[in-house]
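Enquirer: A structural model of the following input is requested.
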Amino acid sequence: MLGSRGLGTVHGLLVGSVSHQVLRRAACPVVLVRAVTDGAVAEGAVTEGASAPRGREVVVGVDLKHSCDALLAFAFEAAALRAAALRIVHGWEPPIGSEYMASPAVDGSAGDLSAADRDAMDTLLAAWRERYPTVEATTVLVHAPPPAALVEASAGAALVIVGRPARHWPLGTHLGPTAHAAVHHIGCPVAVVPHD
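Expert: Below you'll find the model as predicted:
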């Protein structure tokens, strides 16, 4: 678990340099808990001796093009421990020039997602739902950029879980756009889970 106390002057950039480096480099999941300057407890935080918030939602962002096992394992376990519902969010942007560009979904839902995407999500979750039968897991397939979809879905959540590529790039590890948006713009605790 890692505290957050960004001291920058840019509104919304809530993560300090030490927290940012740990989130980028840690080989294990890291939970970022917001600091509150007036002595109040950050939204969704657990104080010493208290149990985790119960009944509030756990939200996880997934990308159907990449392995999600590490994320889903963490998410289902977190939801089970909190006796909370789990919402699995997949943000989707159509390829430039595709027929989907001309007719976006009216309600921002899965209306224009391919049947293959919906089937992939159902297949991905089947084993996890069987393993965690007490967790009420729902999916949200949104026609929106993944970072924006996850930030919007986080309202009222007790915990948001996002992945970070574990592989190294020429200039070192990085958070990726969705994890970056989550740690800078989501107020509740955010778990960053490295994955392949």
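Enquirer: Please count neighbours and contacts with C-alpha atoms only from this point.
Expert: OK.
Enquirer: name the element Ala73 belongs to?
Expert: helix 69-82 (DSSP states H and E).
Enquirer: Can you list the residue ranges for strands in the chain?
Expert: For the chain, applying DSSP state E gives strands covering 2-4, 30-34, 58-61, 86-92, 137-143, 159-165, 190-195.
Enquirer: contacting residues around the second one?
Expert: Contact partners of strand 30-34, identified using C-alpha atoms under 8 Å, 6 or more residues apart in numbering, comprise 1-5, 14, 19, 23, 42-43, 45, 183, 187-193.
Enquirer: mind running it again at 10 Å?
Expert: 1-6, 14-15, 19-20, 22-24, 41-46, 159-161, 183, 186-194 (C-alpha atoms under 10 Å, 6 or more residues apart in numbering).
Enquirer: Produce a ChimeraX select command limited to the buried residues of those residues.
Expert: This is the ChimeraX syntax for the buried subset of these, where burial follows 16 or more other C-alpha atoms under 10 Å:
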select :2,4,5,6,14,15,19,20,23,24,42,43,44,45,159,160,161,183,186,187,188,189,190,191,192,193,194
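Enquirer: show me what contacts the closest residue to Glu136 other than its chain neighbours?
Expert: Sequence neighbours aside, Ala85 is the residue nearest to Glu136 in space, at 5.0 Å (criterion: C-alpha to C-alpha, 6 or more residues apart in numbering). Neighbour list for Ala85: 54-59, 76, 78-79, 134-138, 157 [criterion: C-alpha under 10 Å, 6+ apart].
Enquirer: Show me which pair in these is furthest apart.
Expert: Thr134 and Ala157 (18.6 Å; C-alpha to C-alpha).
Enquirer: So which of the two has more stuff around it?
Expert: Ala157 (24 against 14; other C-alpha atoms under 10 Å).
Enquirer: ok, now how distant is that one from Val41?
Expert: From Ala157 over to Val41 the distance is 15 Å, taken as C-alpha to C-alpha, to the nearest Å.
Enquirer: Equivalent analysis for Ala83, please.
Expert: 21 Å.
Enquirer: same deal with Trp169?
Expert: 37 Å.
Enquirer: What's the local residue count around the spatially closest residue to Ala191 that is not a sequence neighbour?
Expert: Using C-alpha to C-alpha, 6+ apart and skipping the chain neighbours, the partner closest in space to Ala191 is Val31 (4.1 Å). Using other C-alpha under 10 Å, Val31 has 19 other residues around it.
Enquirer: Second input sequence below; structure requested for side-by-side comparison:
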Amino acid sequence: MKVTSVAIPLVVGVDGSESSLEAVDWAADEAERHDLPLLLVHAVTPDRGAADLIGVATERARRNAPSARLSGEVLRGDPATALLGKGRNAFALVLGCRGRGDLAGLLLGSVSLAVAARADCPVVVVRGRPAHRDLRFRSVVVGVEDGEGSGTAVEFALREAHVRRCRLIAVHAWTVPFGGLSEPPPPAGYGAQPLRRPPAQVLDDALRGSAERYVNASVSRHVVEGPARQALLEAASDADLLVVGARRRRGHLGLQLGLINHALLHHAPCPIAVVPQM
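Expert: So this is what the prediction gives:
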């Protein structure tokens, strides 16, 4: 079943780099899967050549997804700020892992990182080899933390697994509390947590509400004792999409990505979606 009641677009940032064109390919397929309009956005200062760049990206998207509803827009100003503005009314923002202006040695482009850290909507950074971008593995992985920070991410991941007709792998990593029965403050982010509830219960609680809305989804529960970064990277090695949650900062705008999400954005072997907690 496609999502047909949502009129807001899927937005993809385009800067002419090969990485951004790979993001266009991924976003075109995603727009078709969800029956969403696809908006290609290019932000520049000045705007010379922008129309041609959008035209190239549009033709590429049309080849991959002939039935997608396509439009393009050129915005003046800082790319990260422009994309964040579009993200206030978007199904998701889709970005390449490296931009045209980023240094070759960077693992993640500066614009992509800035947008992932501050967007109001889910942000997908398209990473990995073609095998990880072309639905060859038939699986979506979602990281689940002990707490309430994963609810929106689990909902997003279940919906993706549903429209792709593939399995969802829910991963919860945990560690034994230091000092036996003592419990240190929880670390920032959604990574491996000191043991509070039984790990299996953490997964059951996180999946219960959303799984009832996607009763036909195939869900596997993986409990891993050890670092969350390692557990999620290993699970994502055979996945088409990795989904993680991001908490809102207390008293501040934007998100708290945490060290684990930063590492995953830089090293994930497949496209990664960062989903803000609602």
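Enquirer: Superposing both, give me the TM-score.
Expert: Comparison of the two superposed chains (TM-score structural alignment, normalised by the length of structure 1) gives a TM-score of 0.76, and 171 aligned residues with a C-alpha RMSD of 2.7 Å.
Enquirer: what do we get in structure 2 for the residue nearest to Ala191 of structure 1?
Expert: Under the alignment (TM-score structural alignment), Val31 of structure 1 pairs with Val124 of structure 2.
Enquirer: Save the strands of structure 1 as TSV, and put in distance to Ala70 of structure 1 too.
Expert: Output for the strands of structure 1, formatted as TSV (distance: least, C-alpha to C-alpha, whole Å):
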stretch	distance to Ala70 of structure 1
strand 2-4	20
strand 30-34	13
strand 58-61	11
strand 86-92	14
strand 137-143	16
strand 159-165	8
strand 190-195	6
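Enquirer: My understanding was that Ala181 of structure 1 contacts Ser154; is that so?
Expert: No. Using C-alpha atoms under 10 Å, Ala181 of structure 1 makes no contact with Ser154, being 11.5 Å away.
Enquirer: all helices for structure 2, in order.
Expert: Along structure 2, counting by DSSP state H, helices occupy 18-34, 50-64, 79-86, 110-118, 130-133, 151-164, 199-213, 228-236, 258-267.
Enquirer: closest one to Leu40 of structure 2 among those helices?
Expert: Closest among the helices of structure 2, once you apply C-alpha to C-alpha, is helix 50-64, at 7.0 Å.
Enquirer: how about that closest one: buried residues?
Expert: 50, 53-54, 57-58, 60-62, 64.
Enquirer: so where in structure 1 does that helix end up aligned?
Expert: Using TM-score structural alignment, helix 50-64 of structure 2 pairs with nothing in structure 1.
Enquirer: among the strands of structure 1, which is nearest Ala127 of structure 1?
Expert: strand 137-143 (12.1 Å).
Enquirer: Now do the closest one: which range of structure 2 does it align onto?
Expert: By TM-score structural alignment, strand 137-143 of structure 1 lines up with residues 219-225 in structure 2.
Enquirer: if we look at that stretch, which residues are touching it?
Expert: Contacts for stretch 219-225 of structure 2 (C-alpha under 10 Å, 6+ apart): 139-141, 143-144, 158, 161, 166-176, 192-193, 195, 198-200, 202-204, 207, 211, 230-232, 235.
Enquirer: mean distance, that stretch to its aligned residues in structure 1?
Expert: With mean C-alpha distance after the TM-score superposition for structure 1, stretch 219-225 of structure 2 departs from structure 1 by a mean of 0.7 Å once superposed.
Enquirer: Buried residues, that stretch. List them.
Expert: Buried-residue list, stretch 219-225 of structure 2, by 16+ other C-alpha under 10 Å: 219, 222-224.
Enquirer: just stretch 135-149 of structure 2 next, same as before
Expert: So stretch 135-149 of structure 2, judged by 16+ other C-alpha under 10 Å, has buried residues 137-146, 149.
Enquirer: Which of the buried residues of stretch 219-225 of structure 2 sits closest to Ser20 of structure 2?
Expert: Distances from Ser20 of structure 2 to the buried residues of stretch 219-225 of structure 2, taken by C-alpha to C-alpha, are shortest for Val219, at 31.3 Å.
Enquirer: With adjacent residues omitted, what lies nearest to the closest one?
Expert: Leu168 (4.7 Å).
Enquirer: Tell me the residue in structure 1 aligned with that neighbour.
Expert: Under the alignment (TM-score structural alignment), Leu168 of structure 2 pairs with Leu86 in structure 1.
Enquirer: Over to Glu145 of structure 2?
Expert: Counting by TM-score structural alignment, the partner of Glu145 of structure 2 is Asp63.
Enquirer: so what's its match up against?
Expert: By C-alpha under 10 Å, 6+ apart, the neighbours of Asp63 of structure 1 are 89-92, 121, 146, 162-163, 178.
Enquirer: before we move on, the earlier item: can you lay out the buried residues of helix 50-64 of structure 2 as TSV showing distance to Leu83 of structure 2?
Expert: Below are the buried residues of helix 50-64 of structure 2 laid out as TSV (distance: C-alpha to C-alpha, whole Å):
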residue	distance to Leu83 of structure 2
Ala50	15
Leu53	17
Ile54	15
Ala57	17
Thr58	18
Arg60	21
Ala61	19
Arg62	22
Asn64	23
